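Asker: Have a look at this prediction, sequence included:
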Amino acid sequence: MTPPSSGTASTAQGAGPLLRIWRERRRLSQLELALRAGSSARHISFVETGRSRPSEELVLRLAEHLDVPVRERNALLLAAGYAPRYPQTPLDDPALDALRTGIERLIQGYEPYPALVVDAVYDVVAANRGVHMLLDGVPEHLLAPPLNAMRLTLHPEGLAPRIRNLREWRGHLLAQMERQLALHRSGPLRALYEEVAAYPAPEAAPGEEPAEPVPYFALPLRIEHGGHTLSFVSSISTFNTPMDVTVAELAVETLLPADPATVKYLQSFLA
């Protein structure tokens, strides 16, 4: 899939073409967007065609109603001739000490169940003992910093050989990355996607179980550990109303046990 910047629009052409791409991606008419943003369809049309330069306040308001990612809001502001509004603070900056402490407490409190935090390119920012348990046996070269969750999961020397429903889970992860690439202009994310999508994907991995009806609300991850098949349902959460690019692109993934056997195994293993 193609990120918004790869079409005819670019920041050099102004904010109008970029706003049009975001509006069309959200499947809104100019009138619908105008009503939501307290503007007029005529003014939205003039902005998109470059006949009118939007104010900084209007750019931010339209971006809010179009649910544009924070990084891309900065790009819209630059295209409109304004300074970026949202900083990108390094995660090790003292200003984010409280955030890092809160993240560590959150994922530790989730033990014995696995939980981790990743950034915009799936590099692992933090992980609890439940995650480290699943990484038993992974070769050192895959564990070298920066630890990447997608690479660890799909690499043929990583977790992939132990995932019992590899074809389904691989398809789920690749589709997730494709959706992100449709929203973010990210060369590193594109490179990662091309790398992991090129990993071997056998029609039926050794020991892989066929798909079967499950009473879960989401696709479970079924993975072997210590001779047992553990089953998890993944949940991903992000920060609400972030005002910093770094914080906006963090995601907390928790793996919820999908059956009593997994609960019992984790509680005994990490007791």
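Answerer: Done, it's in.

Asker: C-alpha only now, for contacts and for neighbours.
Answerer: Will do.

Asker: helix or strand right after the helix or strand where residue 255 lies?
Answerer: Taking DSSP states H and E as the criterion, residue 255 maps to strand 251-257. Moving toward the C-terminus from strand 251-257, the next helix or strand (DSSP H and E) is helix 260-269.

Asker: where do the strands sit along the stretch 51-200 of the chain?
Answerer: Taking DSSP state E, counting those that start in this stretch to define them, one finds strands in the stretch 51-200 of the chain at 115-118, 124-127.

Asker: And here is the other one:
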Amino acid sequence: MTIVPTGASGRPATPPDQGVGPLLRAWREERRVSQLELALRAGSSARHISFVETGRSRPSEEMVLRLAEHLDVPVRERNALLLAAGYAPRYPETPLDDPAMAALREGMERLIQGYEPYPALVMNATYDVMAANRGIVMLLDGVPESLLVPPLNAMRLTLHPEGLAPRIQNLRAWRGHLLEQMERQIALRRSEPLRALYEEVAAYPLPPGALDDGPGEDAGAGPDTEASAYFALPMRIEHEGRVLSFISSVSTFNTPMDVTVAELAIETFLPADPATVKYLHSLMN
């Protein structure tokens, strides 16, 4: 599936006309770090941190970036801090279809295609699907066309009552896992688009008769399925009369220097039992 750019995926929730001091204080309080602890981490003093937060002292560009790093501020919001302090943004936001991103696009495509027959996809910070392999396309068999209009959104596809939700055997547990994941990301990113998506998908009704069998039960998966002692919460999804089990893993880029790259994530689905492995390989033969 071709990578489809969808534009910016989030904006800082704090108004840009605020000074850098209140912004830094808000991030520090959200991270539950004292002024003294932050000062020790950043090689400064609690007095200087206090002066910065109250506007009595203007931090240098280097200090803004150092504090942002120790507060684990996302790359997009680091640009907002720099602007609030009167400096130019440090991190560009290059569209994914830009020629400069060609090597990145090709690398991601090669990675997820090489993962076949197992499902894998690339998402941005609001779970819009930028690329997906044939394993994902297989799981989407039967999903209404109305949910497949670009940009595809992984959370909508998974939790919508007309999407994958009716086929997920342990829906309550898997839904709870996904919503908790989004809550953690909202706390980290302060993204209003992400919060809006969370409120939308959290309000979706459960499909009639939604099941939530135990993660180790076979739930009518077929004669080749064996009960498994799972090492992580699986997604157990029905496909053509069989129940397939997957463990999800999400990878991000280390030390990103571009907002777009910082907000990309590659999710892979590892088969959680021998029957799922056997079935997926049979589809590719």
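Answerer: That came through, no problem. Everything numeric in this text was worked out from a predicted model, so none of it was measured.

Asker: Show me the one of the strands of the stretch 51-200 of structure 1 that comes nearest residue 257 of structure 1.
Answerer: Nearest to residue 257 of structure 1 among those is strand 115-118; the distance by Cα to Cα comes to 11.5 Å.

Asker: Can you provide the mean distance from the closest one to its aligned counterpart in structure 2?
Answerer: For strand 115-118 of structure 1, the mean distance to aligned residues of structure 2 following superposition is 0.3 Å (mean Cα distance after the TM-score superposition for structure 1).

Asker: just the angle between the strand holding residue 255 of structure 1 and helix 260-269, please?
Answerer: For strand 251-257 of structure 1 against helix 260-269, the angle between stretch directions is 110 degrees (axes from the mean of the first three to the mean of the last three Cα atoms, to 10 degrees).

Asker: and the strands of the stretch 51-200 of structure 1, which is most packed in?
Answerer: Neighbour counts (mean count of other Cα atoms under 10 Å) averaged over each of those peak at strand 115-118, with a mean of 24.

Asker: so that strand aligns onto which residues of structure 2?
Answerer: Here strand 115-118 of structure 1 aligns to structure 2 at residues 120-123, judged by TM-score structural alignment.

Asker: Just confirm residue 156 of structure 2 contacts residue 203, I think it does.
Answerer: No: using Cα atoms under 8 Å, residue 156 of structure 2 makes no contact with residue 203, being 11.2 Å away.

Asker: Comparing the two, which residue is more hemmed in?
Answerer: Shown here are residue 156 of structure 2 and residue 203; by other Cα atoms under 10 Å, residue 156 has more neighbours (23 against 11).

Asker: need the contact list for the more buried one.
Answerer: Contact analysis of residue 156 of structure 2 by Cα atoms under 8 Å, 6 or more residues apart in numbering lists 147, 163, 201.

Asker: Apply 7 Å and report the result again.
Answerer: residue 201 (Cα atoms under 7 Å, 6 or more residues apart in numbering).

Asker: and if you look at residue 224 of structure 1?
Answerer: 162, 163, 230.

Asker: Closest one of those residues to residue 31 of structure 1?
Answerer: After measuring these against residue 31 of structure 1 - Cα to Cα - the closest member comes out as residue 163, at 48.0 Å.

Asker: Could you pull out the helices in the stretch 101-250 of structure 1 for me?
Answerer: With helices called from DSSP state H, counting those that start in this stretch, the stretch 101-250 of structure 1 shows them at 129-134, 140-143, 149-154, 166-181, 187-197, 245-248.

Asker: and residue 99 of structure 1, which of those helices is closest to it?
Answerer: Of the helices of the stretch 101-250 of structure 1, nearest to residue 99 of structure 1 by Cα to Cα is helix 245-248, at 8.8 Å.

Asker: What is the corresponding segment of structure 2 for that closest one?
Answerer: Counting by TM-score structural alignment, helix 245-248 of structure 1 corresponds to residues 259-262.

Asker: on average, how far is the matching stretch from the matching bit in structure 1?
Answerer: Mean deviation for stretch 259-262 of structure 2: 0.5 Å (mean Cα distance after the TM-score superposition for structure 1).

Asker: what does that stretch rub up against?
Answerer: 75, 76, 91, 92, 93, 94, 95, 253, 256.

Asker: Stretch 100-117 of structure 2 now?
Answerer: Residues outside stretch 100-117 of structure 2 that contact it (Cα under 7 Å, 6+ apart): 120, 121, 133, 134, 135, 280, 281, 284.

Asker: what residue of structure 1 takes the place of the fourth one?
Answerer: When you say that, I think you mean residue 134 of structure 2. By TM-score structural alignment, residue 134 of structure 2 lines up with residue 129 in structure 1.

Asker: Show me what residue 74 of structure 1 lines up with in structure 2.
Answerer: Per TM-score structural alignment, residue 74 of structure 1 is aligned with residue 79.

Asker: I figured that match was touching residue 89, is that so?
Answerer: Yes: taking contacts as Cα atoms under 7 Å, residue 79 of structure 2 lies within contact range of residue 89: 4.7 Å.

Asker: and these two? which has more neighbours close in?
Answerer: residue 79 (23 against 15).

Asker: Could I get the contacting residues of the more buried one?
Answerer: By Cα under 7 Å, 6+ apart, the contact list for residue 79 of structure 2 reads 89, 90, 91.

Asker: Equivalent analysis for residue 250 of structure 2, please.
Answerer: Residue 250 of structure 2 touches 265, 266, 267, 268, counting by Cα under 7 Å, 6+ apart.
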